[in-house]
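Enquirer: Prediction below, plus the sequence it came from.
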Amino acid sequence: MTVLSRRGMLALALGALLPAVAGAGALARASGPAPYFPPPGEWARKSPAELGMDPAALAAAVQFAQSRETTRAVDFSDQEATFGSRLGSMPTRRAASSGLVIYKGYVVAQFGDTHFVDPTYSVAKSMLATVAGVAVRDGRIQVDEPVARRVDDGGYASAQNAAITWKQHLQQETEWEGSLFGKNADFIGKAAFGAGERKPRVLGPPGSFYEYNDVRINRFALSLLRVFGQALPEVFQQQVMDPIGASNSWKWVPYHNSYVDLNGKQVPSVSGGTRWGGGMWIDSWDLARFGYLWLRGGAWKGKQIIAPDYVQAALRPSAHGPDYGYLWWLNTKGKNLPGLPANAYAALGAGSNSIVISPDHDLVIVWRWHAGNAADFAAKVVASIRH
């Protein structure tokens, strides 16, 4: 090989490299400044106009949200008629409707008592999905493996339950059979399940049928406790809430009878909701931080709390669910969150309590104790965005 040919090859290599470098630089410039992350105890505000929103339209959206108070009893006296006999504590009262709008990382609107610590019902399911994401990150589980490979406490010993995977738990397609903490997975019994009582049906194989089922979600939570060897509220605090600067006012309340033996110690197994009491009790600001973590792809100030591929998988619809991911409600068909983009998604709890996330708009909306679809408010906020 001649010297000239070596130079020619070097020039060719540089010629191929330079456009790629230039393209990377252009991409970095196009991506704009690094996103803002609120420090613990505060969250920066910007005026709607400063961020390109129509202040009057946003104010009208907030007024609309404030006028849609839930019909749920303020003292939770409707709890047992709606959901059945309690297994855990309930507050003596709830707050009125409240909310936060986080746009481009900044607070642009808030209303109601956003510091009130209230049960958030099934929003806790999306938090369980986050704890599972930590378990995947740390190599404690793989979503497609049978749970029985890691958990040997009798809960997966039957022929029906042995093949259940973590992914099926995350998508509510396990068809798990059995009872846990005094509630059966069939949801049969008026006293135990209230208006949520269901008619008997024949179970299919795991992965064949979607059913929104808190007994099975509670089994999932117990299984996560087993693989961590630690109470999930501790995991959630150490691995998620502390890193994102959440307050210390939230608490994940167990049932009275959901303590299990872990190496000779009584440890609480928590629920994925407040259907039978207990559950995640939290204020709106901490809910907003949690939603913002997901909006930012599971990262917070350069730390990847949840792996990007897990976040992507969590936001893909399951085979049998009603546009449902890993314990998140999706909008790929435009039905769950009408008026919002197909990639919008939400954590939804009874009452209603909701976190709506719209990546296309760099938007997180917390709306608590409201009537109607969570998208009713979100779509009006989106309409106030001018550019």
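Expert: Structure's in. What do you need?
Enquirer: For the rest of this, base every contact and every neighbour count on C-alpha atoms.
Expert: Fine.
Enquirer: how much distance is there from the helix or strand containing Ala22 to the middle of the chain?
Expert: Ala22 is located in helix 3-31, with elements delineated by DSSP states H and E. A distance of 42 Å separates the centroid of the chain from that of helix 3-31, by Cα atoms, centre = their mean, to the nearest Å.
Enquirer: now stretch 309-320
Expert: 12 Å.
Enquirer: Second structure follows, compare the two:
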Amino acid sequence: MTRCAIPARLASLLLFLTAAMPAAAQPLAVPARIPATAPVSALPAADAFFTDPRLGETRALIVMQGGQRIYERYGTGIGPGTRLISWSMAKSITATLIGELVGDGKLQLDVPAPVPEWRADARGKITLRQLLHMASGVKHIEAGPQPEIADTNRALFADTSADIYKAAVTEPAEVPPGTRFQYNTLTSHILARIVADSIAPGADPATRRAKTRQFINDRLAGPAGMPSLLCEFDPAGTLYGGSLCHATARDWAAFGQLYLDGGVVAGVQVVRPDWVQFVRTPSPANPGYGGQFWLNRRPADGKDRALFWRVGPADAFAAIGHLGQYVIVVPSKRLVIVRLGKTQDDVLQPVRDGLARLVASVP
């Protein structure tokens, strides 16, 4: 593929993938712990997401407090049964799967990550914890003014997309592990492959795909009440663990509620409480990032890239995705907010400000 052909392909693929993903023909089940209907409170700060053009296109907004939906609204042509794309919120799904395997004793945080391709060089010292913290130290181009040369775009859409894991593990060491935070979507794809290799070692692509899907359903989607959760795989059978999961807004809210409630759903411990604590604990290289979740803390570079650390609350943490996808958890207010839509990343600050106002408006 020529260099000039890649941007056009990227543009068409991005246009397709940012459209709302339709639900299956049959109505999706609604988790029993989230009522099928709920009163909609008067929340002007929430309505603004559908009336203020500065906030871009909001496709779904749900506000839950104390496990009850107090606000729910959708954009034109979208409803409770519409699957919507995660983009990088998938990273938090992948972290949850890793946490299950750590709890099972199949993985350990502070030993070299099980990446065979790294064993013979400096990358062999990178730990699973450092991968989760985006502190591997490998060279990487996440994005930039030339999207056709960004490692993440190439691996998702272009010349290295046949095997996203292979593209990820090819990235060379650049600085010692643990010394630098660098957001790296390919890191999350490595984590997804580690999940597959832990539950189906040596499997062929079809088996790897099937086993991973079953693991997602058995350990997360089923017990957490997320029946619509649908994650995609590359041709080699590796989960797109950093980018491509789809679920209804209500199921994304169920994911937030799972973490708000300390990993417990209907009295059952779905995610271990120590894992919930781990993902929301500031990482050494960036206090604004935990274990594949963003934290409402001052980031290492002091910039506004994720939440609203300048105005609090400090205990908020979130799964965040490209174009303004958010599942925000605020333990101090027993609050979960889901905003799904399409706002260009370079004009997201009004969305972040709007989310801060929304959080502040809920007693």
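Expert: Received it, and whenever you're ready, just let me know what you need. Since we're looking at a predicted model, the values are computed, not measured.
Enquirer: State the next helix or strand along the chain beyond the helix holding Ala22 of structure 1.
Expert: Next in sequence after helix 3-31 of structure 1, counting helices and strands by DSSP H and E, comes helix 55-66.
Enquirer: Could you measure from the residue nearest to Ser243 of structure 2 when sequence neighbours are not counted over to Ala122 of structure 2?
Expert: Excluding its sequence neighbours, the residue lying closest to Ser243 of structure 2 (Cα to Cα, 6 or more residues apart in numbering) is Trp87, at 4.3 Å. Trp87 of structure 2 is 30 Å from Ala122 of structure 2, where distance means Cα to Cα, to the nearest Å.
Enquirer: can you check His133 of structure 2 too?
Expert: Taking Cα to Cα as the measure, His133 of structure 2 and Ala122 of structure 2 are separated by 18 Å.
Enquirer: Can you give me the neighbour number for the aligned partner of the residue nearest to Ser243 of structure 2 in structure 1?
Expert: Matched across to structure 1, Trp87 of structure 2 falls on Tyr121, judged by TM-score structural alignment. The local packing of Tyr121 of structure 1 (other Cα atoms under 10 Å) involves 26 other residues.
Enquirer: next one: His115 of structure 1
Expert: His115 of structure 1, neighbours per other Cα under 10 Å, totals 14.
Enquirer: Quick one: the helices in the stretch 51-200 of structure 2, in order.
Expert: Under the criterion DSSP state H, counting those that start in this stretch, helices of the stretch 51-200 of structure 2 are mapped to 90-103, 128-132, 151-157, 164-169, 185-199.
Enquirer: got the residue ranges for the strands in the stretch 101-250 of structure 2?
Expert: Secondary structure of the stretch 101-250 of structure 2 (DSSP state E, counting those that start in this stretch): strands at 230-231, 245-247.
Enquirer: same deal with the stretch 251-387 of structure 1?
Expert: Using DSSP E, counting those that start in this stretch, strands in the stretch 251-387 of structure 1 cover 251-253, 259-262, 265-268, 279-282, 299-300, 303-304, 329-330, 345-349, 353-358, 363-368.
Enquirer: closest to Ala56 of structure 1 out of these?
Expert: strand 363-368 (17.9 Å; Cα to Cα).
Enquirer: so where is that closest one in structure 2?
Expert: Using TM-score structural alignment, strand 363-368 of structure 1 pairs with 335-340 in structure 2.
Enquirer: Work out the gap between that stretch and the centre of the chain.
Expert: 13 Å.
Enquirer: Now do the buried residues in it.
Expert: For stretch 335-340 of structure 2, burial by neighbour count (16 or more other Cα atoms under 10 Å) applies to 335-340.
Enquirer: about what we covered before: ranking the strands of the stretch 101-250 of structure 2 by mean neighbour count, which comes first?
Expert: Ranked by mean neighbour count, these are led by strand 245-247 with a mean of 24 (mean count of other Cα atoms under 10 Å).
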